[in-house]
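Engineer: Kindly return the folded structure for what I paste below:
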Amino acid sequence: MTHLISAAELAQEIDDVVVLDVRWALTTANTSAGRDDYEAGHVPGAFFVDLDTELAAPAGAGGRHPLPDPLVVQAVLRRAGITPRSRVVAYDGKESYAAARAWWVLRWLGIDDVRVLDGGYAAWLAAGLPVSTEIPGDREGDRHGDVEVTPGQLPTLDADGAARLARDGLLLDARAAERYVGETEPIDPVAGHVPGAVNSPTTAWLAEDGSFRRDLAAHWAAVRGDRVGAVGVYCGSGVTAAHHLLALAELGVEGALYAGSWSEWIRDPSRPVATGHEPG
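Structural biologist: Now for the predicted structure:
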């Protein structure tokens, strides 16, 4: 089963799925930007989910976006009326970075039938489909919102596991090349990358319209090269890395998420930091 859904397909299935709006921006100083966009217009019936507070735990030793408290996510899903039989679709503004985080978190919690709207809200608008400003009511307590989550259903890495994978398998760094090589670091206090990690910018997996590129298999072959072994992905804080994992899932490839990512790695000054391009 594909993990993506087109705007036209979602329009046909809209009455049979629960839609989650996960619009979010990493660089904006306005922490309510996603909520503001949602209230200005959204896919009809969609429930808003806040990435920073509902799909991540508070920033700290585990990085800027640690894995969330499962019970927090469970409460969010129940408010949206999700049951063990629900089919879920998540979307964000365009590139599906935040939607992929939602996809990954829900599947990590045991929600199997989750898809991402390819191209996000921009694709919905481009298709000329209707939008709504009506905010659906919470369904918490309703018999239809009775999902129970079970964390640990997808593979994860801690810092030591990421270091081993960089040595013995393939650890992908999903950040922009200039952050990977250490030329600049606009968010975290230390620039560079996990030694042995291979740079694979998230933007390279996208078409110009923000949807996933149609030649994913060829792109993955170029990224992987002749490397063998298990695959893991990290980014700055574990958000855009999920985008890689969604793309790989479309290809039938399982990868592990280093959830703490770079923002956790650099919290321990004893961990090595590499700069420049990795040989080979």
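
Engineer: For the rest of this, base every contact and every neighbour count on C-alpha atoms.
Structural biologist: Noted.

Engineer: for this structure, which residue is closest to the average position?
Structural biologist: Nearest to the mean C-alpha position of the chain, by Cα atoms, centre = their mean, lies residue 101 at 2.3 Å.

Engineer: Double-check that it belongs to a helix.
Structural biologist: Yes: remark: residue 101 belongs to a helix, assigned using DSSP: H, G, I helix; E, B strand; the rest coil.

Engineer: Identify the residues contacting it.
Structural biologist: Neighbour list for residue 101: 55, 238-240, 242-243 [criterion: Cα atoms under 8 Å, 6 or more residues apart in numbering].

Engineer: how far away is it from residue 115?
Structural biologist: Distance of residue 101 to residue 115, computed by Cα to Cα, to the nearest Å: 11 Å.

Engineer: cool, residue 125 as well?
Structural biologist: Taking Cα to Cα, one finds residue 125 at 18 Å from residue 115.

Engineer: Could you check which of the two has the larger neighbour count?
Structural biologist: residue 115 (25 against 14; other Cα atoms under 10 Å).

Engineer: Could I get the full set of helices for the stretch 1-150 of the chain?
Structural biologist: Applying DSSP state H, counting those that start in this stretch to the stretch 1-150 of the chain gives helices spanning 7-13, 33-40, 51-54, 70-79, 97-108, 120-126.

Engineer: Toward the C-terminus, what is the element adjacent to the helix or strand in which residue 232 is found?
Structural biologist: Counting by DSSP states H and E, the element that carries residue 232 is strand 231-234. Sequence-wise, the next helix or strand downstream of strand 231-234 (DSSP H and E) is helix 240-250.

Engineer: Next, the angle from that next one to helix 97-108.
Structural biologist: Counting by axes from the mean of the first three to the mean of the last three Cα atoms, to 10 degrees, helix 240-250 lies at 70 degrees to helix 97-108.

Engineer: what's the following helix or strand after helix 240-250?
Structural biologist: From helix 240-250, the next helix or strand downstream (DSSP H and E) is strand 256-258.

Engineer: May I see the buried residues of stretch 171-184?
Structural biologist: Along stretch 171-184, these residues count as buried under the neighbour rule (16 or more other Cα atoms under 10 Å): 171-182.

Engineer: Second input sequence below; structure requested for side-by-side comparison:
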Amino acid sequence: MNQSTTTLIGPDELAELLGGGRPPVLLDIRWALGGPPGAEEFAKGHLPGAHFVDLDTELAAPPGAAGRHPLPEPAVLQAALRRAGVSADREVVVYDAANSTSAARAWWLLRWAGHREVRVLDGGLAAWTEAGHPLSLSEPGDESVESGGAGDFTVRPGALATVDTDGAAGWPGLLLDARAGERYRGETEPVDPRAGHIPGAVSAPTMENVDAEGRFLPVGALAERFRGLGAGQDAEVAVYCGSGVTAAHTILALHLVGREATLYPGSWSEWSGDPARPAAIGPRPDGSDT
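Structural biologist: This next block holds a predicted model:
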């Protein structure tokens, strides 16, 4: 099975599906660390029929000891998805502004919750408008592409693997750090308690999964990238980032090349908040310079 065709969708194919008799449910997951708020961007224009889902309050639990974006309570996630019309027997397409870094969180959560048909609009809203397709200012339900009403999807957590802090500390395989390289090396830390990375983790910046337009690299290029990082066929791979959001993007990229990986949801925001956990500084997994 070609994972690209079952995981990603282009704007023209999506437009054709939206014009059909039972279009997919569209979820707008625009979000950026530090803003602007995704709901404000949604109000300025979105794909016709899309529902906005808030990453901070509906795709994550409140921040705390478990990190900045802990996994949401199943009841909260279920309510948000049903409000948006998500049902088990209906395809869902998620998108964000361009590079899928926040859409991937929704993709991962839906699969973790047991949904079997979820795709990501490759290149996001930017790709949609570049292809000449229109945006809407209307609320869902008042558009030519109808939302289909409230959904009936039941969240059943656990369909995808996760690991906690102790598990990340003792991870037996390859642990990838999906943050930007300067954060991995400990040169800067804009949001979390301490700089550095989990000892033993390998730097794998999320933005190296996509091209300049925010579209995923071809499968061959992604496969070569992950082989170079040590993610061979026999490797057990786990991924973390700052708070479990962009790590899902790297898990999606691994999925495209036929590899499944485990998410550490608390990620560096949880790890660095515990002073008993060590932090490595520098370009190498063990923190050394050579």
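
Engineer: The helices of the stretch 1-150 of the first structure into TSV, with extra columns for distance to residue 211 of the first structure?
Structural biologist: Listed next are the helices of the stretch 1-150 of the first structure as TSV, based on distance: least, Cα to Cα, whole Å:
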stretch	distance to residue 211 of the first structure
helix 7-13	11
helix 33-40	19
helix 51-54	20
helix 70-79	26
helix 97-108	11
helix 120-126	8
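
Engineer: between those helices, which gets nearest to residue 189 of the first structure?
Structural biologist: Across those, residue 189 of the first structure has its closest neighbour in helix 51-54 (19.8 Å, Cα to Cα).

Engineer: Could you tell me where the closest one falls in the second structure?
Structural biologist: Taken onto the second structure by TM-score structural alignment, helix 51-54 of the first structure occupies residues 55-58 there.

Engineer: Would you mark the buried spots in the matching stretch?
Structural biologist: For stretch 55-58 of the second structure, burial by neighbour count (16+ other Cα under 10 Å) applies to 55-56, 58.

Engineer: Same question for stretch 121-137 of the first structure.
Structural biologist: For stretch 121-137 of the first structure, by 16+ other Cα under 10 Å, it's 121-124, 131.

Engineer: closest to residue 221 of the first structure among the residues you listed?
Structural biologist: Distances from residue 221 of the first structure to these, taken by Cα to Cα, are shortest for residue 123, at 27.3 Å.

Engineer: returning to what we had before: let me know which of the helices of the stretch 1-150 of the first structure is tucked in deepest.
Structural biologist: The highest mean neighbour count among those, using mean count of other Cα atoms under 10 Å, belongs to helix 97-108: a mean of 26.

Engineer: Measure how that helix sits relative to helix 70-79, angle-wise.
Structural biologist: Counting by the same axes, to 10 degrees, helix 97-108 of the first structure lies at 100 degrees to helix 70-79.

Engineer: Tell me how far helix 97-108 of the first structure lies from the chain's centre.
Structural biologist: How far helix 97-108 of the first structure lies from its chain's middle: 5 Å, per Cα atoms, centre = their mean, to the nearest Å.

Engineer: which part of the second structure lines up with it?
Structural biologist: Counting by TM-score structural alignment, helix 97-108 of the first structure lines up with residues 101-112 of the second structure.

Engineer: ok, now stretch 146-156 of the first structure?
Structural biologist: Counting by TM-score structural alignment, stretch 146-156 of the first structure falls onto residues 152-162 of the second structure.

Engineer: Now find how far off-centre that stretch is within its chain.
Structural biologist: Relative to its parent chain, stretch 152-162 of the second structure has a centroid offset of 15 Å by Cα atoms, centre = their mean.

Engineer: what does that stretch contact?
Structural biologist: Surrounding stretch 152-162 of the second structure, the residues in contact under the criterion Cα under 8 Å, 6+ apart are 74-75, 77-78, 81-82, 85-88, 111-114, 261-265.

Engineer: 7 Å instead?
Structural biologist: 74, 78, 82, 86-88, 111-114, 262-264 (Cα atoms under 7 Å, 6 or more residues apart in numbering).

Engineer: Now do the buried residues in it.
Structural biologist: By neighbour count with 16+ other Cα under 10 Å, stretch 152-162 of the second structure contains the buried residues 152-155, 160, 162.

Engineer: with the residues you listed in mind, which one is nearest to residue 256 of the second structure?
Structural biologist: Of all those, residue 256 of the second structure sits closest to residue 160, with 15.4 Å by Cα to Cα.

Engineer: Quick one: classify the closest one as helix, strand or coil.
Structural biologist: Assignment for residue 160 of the second structure (three-state DSSP): coil.

Engineer: thinking again about what came up before, mean deviation of the strand holding residue 232 of the first structure from the second structure?
Structural biologist: Taken against the second structure, strand 231-234 of the first structure registers an average deviation of 0.2 Å after superposition, with mean Cα distance after the TM-score superposition for the first structure.

Engineer: Looking for the alignment partner of residue 275 of the first structure in the second structure.
Structural biologist: So, by TM-score structural alignment, residue 275 of the first structure is matched to residue 281.

Engineer: I figured that match hits residue 186, correct?
Structural biologist: Yes: the pair residue 281 of the second structure / residue 186 is scored as a contact, 5.3 Å apart, by Cα atoms under 7 Å.

Engineer: Please identify every residue contacting each of those two.
Structural biologist: Here residue 281 of the second structure and residue 186 have residue 196 as joint contacts, going by Cα under 7 Å, 6+ apart.

Engineer: All the strands of the first structure, in order from the start?
Structural biologist: Applying DSSP state E to the first structure gives strands spanning 4-5, 18-21, 47-48, 88-91, 114-117, 156-157, 170-173, 198-199, 231-234, 256-258.

Engineer: helices and strands around the fifth one, which ones?
Structural biologist: So the one you mean is strand 114-117 of the first structure. Other helices and strands packing on strand 114-117 of the first structure, by 3 or more Cα pairs under 7 Å, 6 or more residues apart in numbering; DSSP states H and E, are strand 4-5, strand 88-91, helix 97-108.

Engineer: Pull up the aligned stretch in the second structure for the first one.
Structural biologist: This points to strand 4-5 of the first structure. Going by TM-score structural alignment, strand 4-5 of the first structure sits over residues 8-9 in the second structure.
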